[in-house]
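*Asks:* Give me coordinates for this.
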Amino acid sequence: MIKQILNRLPRKPSKSGESREGGVLSTPSSTPSTSARSTDVAGHRYGNSTASTLSGVVESNLVPGVNHGDKIAQALNSKLNLNGSFPVSAYEALPSFRDVPNSEKQNLFIRKLQMCCILFDMTDPTKNLKEKEIKRQTLVELVDYVSSANGKFTDVMMQEIVKMVSINLFRTFISPPRENKALEAFDVDEEEPSMDPAWPFLQIVYELLLRFVTSPETDAKLAKRYIDHSFVLRLLDLFDSEDSREREYLKTVLHRIYGKFMVHRPFIRKAINNIFYRFIFETEKHNGIAELLEILGSIINGFALPLKEEHKLFLVRALIPLHKPKCIPMYHQQLSYCITQFVEKDCKLADTVIRGLLKYWPITNSSKEVMFIGELEEVLEATQPAEFQRCMVPLFRQISHCLSSSHFQVAERALFLWNNDHIGTLIKQNHKIILPIVLPALEQNARNHWNQAVQSLTINVRKIFADTDPEFYEECMMKVRENEAQEKDMKSKREARWKRLEEMGGMKTTTNEAVLVSPRTASHAPSSKASRTQLE
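*Replies:* Okay, the predicted model is just below:
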């Protein structure tokens, strides 16, 4: 009898009542701390979501004038718990936008956005197949709704869009060990690209964000409350993704944000600067430098003239030092375009750019040297004679070293500079300064270079100088021959001196006498003329 009475009493719910099904945590509790845990995914790496609490929304505050006695509204309400979270058992498709009246569409739109805030374990393709497909279909419907919107997005709709996008996109990347990062950069083309298993869903979310930003129904003055500095910074963090497909979408989205939200433009430029600084001076590891430079190339193209001092500092402090990292082949094409854009905007910057290139010129890396010569040609094409004259002496000293390079691609690429009409004109106008610098290297190539193509190109360049000013060319040739004769004479004297020293050392060795060197002679090189005379 007592047992029957006790069995009728309500039992205290046990902790085992909280179930973890299919990678989604669900709980009947409606406290904020519990609802925050409802969006976590078991074993999933999307632990860095910005809005971890899926709070319920009161429909009367969402869409004014909604009839909540309607059956559709009741059906929608039944899909959610009180705290707005979706247990897996209730994760079912909501009605289509076509099946509800216009007065309910905004409310349904917000419900679908909240439904898509639930995250699933995408690393396991066998889990939650039904729920994943429902979410994918819902995301596609949301994209269509945003694309075909015929009324301004309300404040609440914008808030929910940004909230859903943040939860799905913003996450922490698991970085591999960064040992041998410089070597890994050169093998990047040989490795298989990393593909995010969640990309089929991420792509739709990115498309939704892109359509939202570009939609004429999005009021930038209202949207900037939610697409704020924090949102932009977290979006920039995603550029380090190893998935190139994601970086392409990010590039387009950030560019559209830059165009629509003028108030954010200085902040975006500064944030990109900071990414470059950290990459150049700290890590030398970032997957999205090329994409960020593509965005900047478009931004630089739109700079008004005269250029602001801020933009010139960006060139000097960020873009030119980007030539330093060893992984420059990953982004050199985009960097070269940005540099050239600056010179085309303001030709007076040519001297600054060329001297910056010379500062970071590679010494032992031949492939990098070829890239530098190619970029140098693009810069020189936009250089005016006045700026060219300021930097031509250090410039052609470096080019002379390239002409003498034993690596045929370096020498060949340097000789190709004379095939450019604009550069050829600049050289002819200043041949009396340039010819004495490069002629020794040209003569050395014509006589001794092992590559036949380099020899042929050298002869052509030498002929250009000879045709431009024959008298000056002969004068320079005489000086080159005199210098060669002097060097040959000095070499023979040096060899004779060493031979005499060896003989003296051998004579002293046979007599077991020590060979003494005067401290004064050893410490004062100019005062050793007398000893040299004795040896000779």
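
*Asks:* can we go C-alpha only for contacts and neighbour counts from here?
*Replies:* Fine.

*Asks:* wait, isn't R211 in contact with V143?
*Replies:* Yes - taking CA atoms under 8 Å as the definition, R211 is a contact partner of V143 at 7.3 Å.

*Asks:* measure T511 to M504 for me?
*Replies:* Remark: distance between T511 and M504 (CA to CA, to the nearest Å) = 11 Å.

*Asks:* which parts of the strand or helix carrying L439 are buried?
*Replies:* Per DSSP states H and E: L439 is located in helix 431-448. Of all the residues in helix 431-448, those buried under the rule 16 or more other CA atoms under 10 Å are 431, 434-443, 445-446.

*Asks:* for stretch 322-338, same thing?
*Replies:* By 16+ other CA under 10 Å, the buried positions in stretch 322-338 come out as 322-332, 334-338.

*Asks:* cool, stretch 149-158 as well?
*Replies:* Buried residues in stretch 149-158, defined by neighbour count with 16+ other CA under 10 Å: F153, T154, M157, M158.

*Asks:* Equivalent analysis for stretch 301-316, please.
*Replies:* Using 16+ other CA under 10 Å as the test for burial, stretch 301-316 gives K312, L315.

*Asks:* what's the answer for stretch 476-489, then?
*Replies:* In stretch 476-489, residues buried by neighbour count (16+ other CA under 10 Å) are C476, M477, V480.

*Asks:* ditto for stretch 203-214
*Replies:* Under the neighbour-count rule (16+ other CA under 10 Å), stretch 203-214 has Q203, I204, V205, Y206, E207, L208, L209, L210, R211, F212, V213 buried.

*Asks:* For the comparison step, fold the sequence that follows:
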Amino acid sequence: MWKQFLSKFPRKSSKSDATSDPLSSSCSNNAAASGNSIQRTSSLNAASNRPGAAVKRMSSAVFPSSVVTGIEPLLSFKDVPNQEKQNLFIGKLNLCCVVFDFSDPNKDPVEKDLKRQALMELLEYISSGTGRFSEQAIAASCKMFAANLFRVFPPNYRSGSLGGENDEDEPTFDPAWPHLQIVYDLLLKFIASSSLDTKVGKKHVDHAFILRLLDLFDSEDPRERDCLKTILHRIYGKFMVHRPFIRKAVSNIFYRFVFETEKHNGIAELLEVFGSVVSGFALPLKEEHKMFLRKALIPLHKSKTVGSYLQQLTYCVTQFIEKEPNLASVVIRGLLKFWPLTNSQKELMFLSELEEILEATNMIEFQKIMVPLSHRIGCCLNSSHFQVAERALFLWNNDHLVTLIAQNRQTILPIIFPALERNTRNHWNQAVLNVTLNVRKMFSEMDEELFLACQSKLAEEEEQRVATEEKRRLTWVHLETAAAAAAKRVTGNTPVLVSSLAANLS
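*Replies:* This next block holds a predicted model:
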């Protein structure tokens, strides 16, 4: 009975076909596969009474025979017994290693549709969670993912085009995305599946696989980067042995971006993944994690494109501060080091991030950096760009920051007061002037005696400055007078002693 039952299914391919390398043979015969003729709709309808023969004819026409191993891969999973489903799974994976050209939508439409159907069946099979994957199935899965996903992106020529500045902000969408999306869904289901044995899977989802997966984050298609973000997070969570390597590899991407290329499309997505990673760090933080903050995250503020990932970067940084509050001073010193001097829009971003960081900063850490921080805020208050000056003044709307300033007003007010006075006298923007007066009033009510002392000290400094400038002016007048008198005494080529000129100046 068992032999009669199995005889209803198509025969297996030859032994030589079964023993050949499915990935290499399928990938090396892409051109032949796409170039083979195929039965069209009319011939398929004619063979509808012989489904097994029609499927076998199509598989041999579309895909090389070396791809089809064991059970006929175009059969449905429901048409084979449970003990043969793993073999069918492997056969379908090998079949899907054939890669098509999606830049031309009219090229090989039938073959592409067959592959899409096979991918959908694989997705349904993995989602069903039927039994644990064998090592051969895991290896075949990783080969299929590599064949379809791992690729070299073409160079981006838009940056050198003559178009407007907004051309680079427009995302590029991959024409193969409807096909790639199914492969990414497969990979995500595969990694998250309870049928995947972690001990066996880590041998195939290895360092080389992870590196090539990280390379895909440079894709210009935001949909692909979003899928990669989820997949990387699942890999980090499932394969604990690979966590140090992933952190190191991502650090290297950040280093290359900051110090070499300043071009990468996936920095925001990588930071979003690491926001969750940092929140899961155990306390006390390892020195390796603190080094990642100092050497990789803080220098990311240096880039001129920081606005594209500032939100994710700020989240990562504040997660570190919540873990260890003594890192707040380290982060703020890093911000001051990379503070923009000629880019007002970037300065606005830094002020917003600074306020968020100060929200998580305690008194001890604030006291470590309050002097250089006050000098920088003072410069922002006097910025001729009214938005920068206004944003700096709005820091006093933050109750936590006002509390920190109030308890350290003896140090901060003497630094900030001259900037406030210059604004009230000279700033051109009425809104900045109004907010400046409100901040002055706040300081006056906070400590009137200190406020008057700062006012008196500023008046003395201005008097000294005026006296110094007058002395300098008179010195230049004497120099010019002495030089003119010496010039009158010079006739012809008569030399003039320097000592006599110096005597006249004195």
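
*Asks:* picking that back up, compare T511 and M504 of the first structure (neighbour count), which wins?
*Replies:* The residue with more neighbours, out of T511 of the first structure and M504, is M504; 13 against 8, by other CA atoms under 10 Å.

*Asks:* residues touching the counterpart of E207 of the first structure in the second structure, list them.
*Replies:* If you follow E207 of the first structure across to the second structure using TM-score structural alignment, you land on D185. Shown in contact with D185 of the second structure (CA atoms under 8 Å, 6 or more residues apart in numbering): L123.

*Asks:* 7 Å instead, please
*Replies:* If you count contacts by CA atoms under 7 Å, 6 or more residues apart in numbering, D185 of the second structure has none.

*Asks:* Which of the three states applies to it?
*Replies:* For D185 of the second structure, the secondary structure call by DSSP: H, G, I helix; E, B strand; the rest coil comes out as helix.

*Asks:* Which residue range of the second structure does the helix holding L439 of the first structure align onto?
*Replies:* Aligning helix 431-448 of the first structure against the second structure (TM-score structural alignment) gives residues 409-426.

*Asks:* The matching stretch vs the first structure, average distance?
*Replies:* Its match in the first structure and stretch 409-426 of the second structure itself, once the structures are fitted together, sit a mean 0.4 Å apart by mean CA distance after the TM-score superposition for the first structure.

*Asks:* which residues are in contact with that stretch?
*Replies:* V371, S374, H375, G378, L381, N382, I405, L433, T436, L437, C454, L458.

*Asks:* can you list those residues in a markdown table and add distance to S42 of the second structure?
*Replies:* As requested, those are exported to a markdown table (distance: CA to CA, whole Å):
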| residue | distance to S42 of the second structure |
| --- | --- |
| V371 | 83 |
| S374 | 80 |
| H375 | 81 |
| G378 | 80 |
| L381 | 78 |
| N382 | 79 |
| I405 | 82 |
| L433 | 81 |
| T436 | 82 |
| L437 | 85 |
| C454 | 94 |
| L458 | 95 |
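
*Asks:* if we can go back for a sec, farthest-apart pair in the buried residues of stretch 203-214 of the first structure, please.
*Replies:* Of all pairs drawn from those, the one with the longest distance (CA to CA) is Q203 and V213, at 15.3 Å.

*Asks:* what lines up against F109 of the first structure once you look at the second structure?
*Replies:* Under the alignment by TM-score structural alignment, F109 of the first structure pairs with F89 in the second structure.

*Asks:* so how far is L88 of the second structure from the nearest residue to its match once chain neighbours are set aside?
*Replies:* What sits nearest to F89 of the second structure in space, not counting adjacent residues and going by CA to CA, 6 or more residues apart in numbering, is L122, at 6.9 Å. Relative to L88 of the second structure, L122 of the second structure is positioned 10 Å away (criterion: CA to CA).

*Asks:* what do you get for D218 of the second structure?
*Replies:* Remark: distance between D218 of the second structure and L88 of the second structure (CA to CA) = 34 Å.

*Asks:* re earlier: secondary structure element for the match of F109 of the first structure?
*Replies:* Following DSSP H and E, the helix or strand that holds F89 of the second structure is helix 82-95.
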